[in-house]
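Asks: I'll drop the sequence and a predicted model, then ask my questions.
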Amino acid sequence: MKMPTLRPVLLIAAITCLTFVGLRGTSSAEEAYLIPAPVTDEANTATSATAVFAGGCFWGVQGVFQHVTGVTNAVSGYVGGEAETAVYEKVGRGWTGHAEAVKITYDPRQISYGALLQIYFSVAHDPTQKDRQGPDVGPQYRSAIFPTSPEQERIAAAYIAQLDQAKVFPKAIATRLEGDKPFYAAEDYHQDFLTLNPSYPYIVFNDLPKIAALKAIFPKEYRDEPVLVGAVR
């Protein structure tokens, strides 16, 4: 595939989103590993629910969850700030309060909130980095969970405590629980970026290893055909 022709604003996005996230400190999918599942999980019989996770550049986080069975949509966006500042150029300056995040719509009958958390902490990003992912520095790249219900907040808090107590990671988890806040979808050119630009250097280096790790570590949850924002709209 040819390198995509990017408009100037997307070139800026590519530069500021260039993060050596890796998986547990490396970009190799082979060195990622399965962390324990949550002891506490939801008992949700609804047909649809939402989860909002932030973990660095949203291209890779969106790409991971688009390949998860039971996820019906995953949208890149901004959360934590005001509506008028939910614009890429403003968020990228780090003063808006927003984090780059992904809003995940899922079927709780197929995958639980706890299972989504396990994938989030295992392969979607490095939860031990505070206000950054690799060299991408700033609160807009923070590791944060935005629970959409008291039950989600309880499950996420218990899981973070469980993982820290078990010393699963070499450092304490930096992921913040920030409560239910309005989510604003990112610009169209950010949506489905991983799938639409698989040869883009940033995607090849940082994000395709996450997809490979998802497939290797969570084979039952992995699906080869991603659910795309463009297909859902």
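Replies: Done, it's in.

Asks: please make it C-alpha for all contacts and neighbour counts, starting now.
Replies: Noted.

Asks: so which strand or helix has the residue nearest the centre of the chain?
Replies: Closest residue to the average C-alpha location of the chain: residue 61 at 3.0 Å, with CA atoms, centre = their mean. For residue 61, the element it lies in under DSSP states H and E is helix 58-66.

Asks: quick check: the residue lying closest to residue 189 once chain neighbours are set aside vs residue 164, distance?
Replies: Counting by CA to CA, 6 or more residues apart in numbering, residue 10 is the residue found nearest to residue 189 once chain neighbours are left out, at 7.5 Å. When distances are taken as CA to CA, to the nearest Å, residue 10 and residue 164 turn out to be 37 Å apart.

Asks: can you check residue 137 too?
Replies: When distances are taken as CA to CA, residue 137 and residue 164 turn out to be 24 Å apart.

Asks: so which of those two has more stuff around it?
Replies: Taking residue 137 and residue 164 together and counting by other CA atoms under 10 Å, residue 137 has the greater number of neighbours (18 against 15).

Asks: start and end of stretch 48-59, how far apart?
Replies: Taking CA to CA, the span from the opening residue of stretch 48-59 to its closing residue is 23 Å.

Asks: and the comparison structure, right after this:
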Amino acid sequence: MEKAIFAAGCFWGIEAAFRRLPGVTEAISGYTGGITESPSYEQVCGGQTGHAEAVEVTYDPAKIGYGELVDIFFELHDPTQINRQGPDIGTQYRSGLFPLNDDQAEIARAKKQALIERGRDVATEITPGGPFWPAEDYHQRYFEKRGLAQHG
């Protein structure tokens, strides 16, 4: 199994979407890309931690590759928006790829560049993956817990 970290606005919908993919064994909502250790949701929303709401995806590379996950990531949100997705505004809602190794970083850069070459103004940051802090339990499987998993 391998891991990948994606930030694409509010983590609830992204977690649910990744969780449904064949080859994905786990998707966890959390925080990454900032300076505060073990941040709380309230701290992240306060905008002082530098963290983005993100999802850590565990996947079987024999069933789904990182490149395919990145393609899906770009389809799941609007990567042209800076520090927002829809009505959610703030640095915690930024679009970001957080590669965990050199291969992931190379793929992430190539996928972003391909979109740019097709005329997209991609704001997605690519930052080496650092610590990932799982969000509080009430954020995990948020849509599932409310009977909305199929809409995530």
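Replies: Everything's here; your move. Since the structure is predicted, the reported quantities are computational estimates derived from the model, not experimental observations.

Asks: before we move on, back to that, and the residue nearest to residue 189 of structure 1, that's in a helix?
Replies: Yes. Under DSSP: H, G, I helix; E, B strand; the rest coil, residue 10 of structure 1 sits within a helix.

Asks: structure 2: which residue goes with that one?
Replies: Residue-level alignment of residue 10 of structure 1 against structure 2, with TM-score structural alignment as criterion, gives no partner residue.

Asks: and if you look at residue 174 of structure 1?
Replies: Per TM-score structural alignment, the equivalent position to residue 174 of structure 1 in structure 2 is residue 123.

Asks: so who does its match touch?
Replies: Contact analysis of residue 123 of structure 2 by CA atoms under 8 Å, 6 or more residues apart in numbering lists 79-82, 95.

Asks: OK, contacts around residue 63 of structure 2?
Replies: Applying CA under 8 Å, 6+ apart, the residues contacting residue 63 of structure 2 are 22-23.

Asks: now residue 11 of structure 2
Replies: Residues touching residue 11 of structure 2, when contacts are defined by CA under 8 Å, 6+ apart, comprise 29-30, 53-55.

Asks: map it across to structure 1 for me.
Replies: Across the alignment, which pairs residues by TM-score structural alignment, residue 11 of structure 2 is matched by residue 58 of structure 1.

Asks: for the counterpart of residue 24 of structure 2 in structure 1, which non-adjacent residue is closest in space?
Replies: Aligning on TM-score structural alignment places residue 24 of structure 2 opposite residue 71 in structure 1. On the basis of CA to CA, 6+ apart, the spatially nearest residue to residue 71 of structure 1 that is not a chain neighbour turns out to be residue 106, at 4.1 Å.

Asks: just checking, that neighbour touches residue 50?
Replies: Yes. With contact defined as CA atoms under 8 Å, residue 106 of structure 1 counts as touching residue 50 (6.2 Å).
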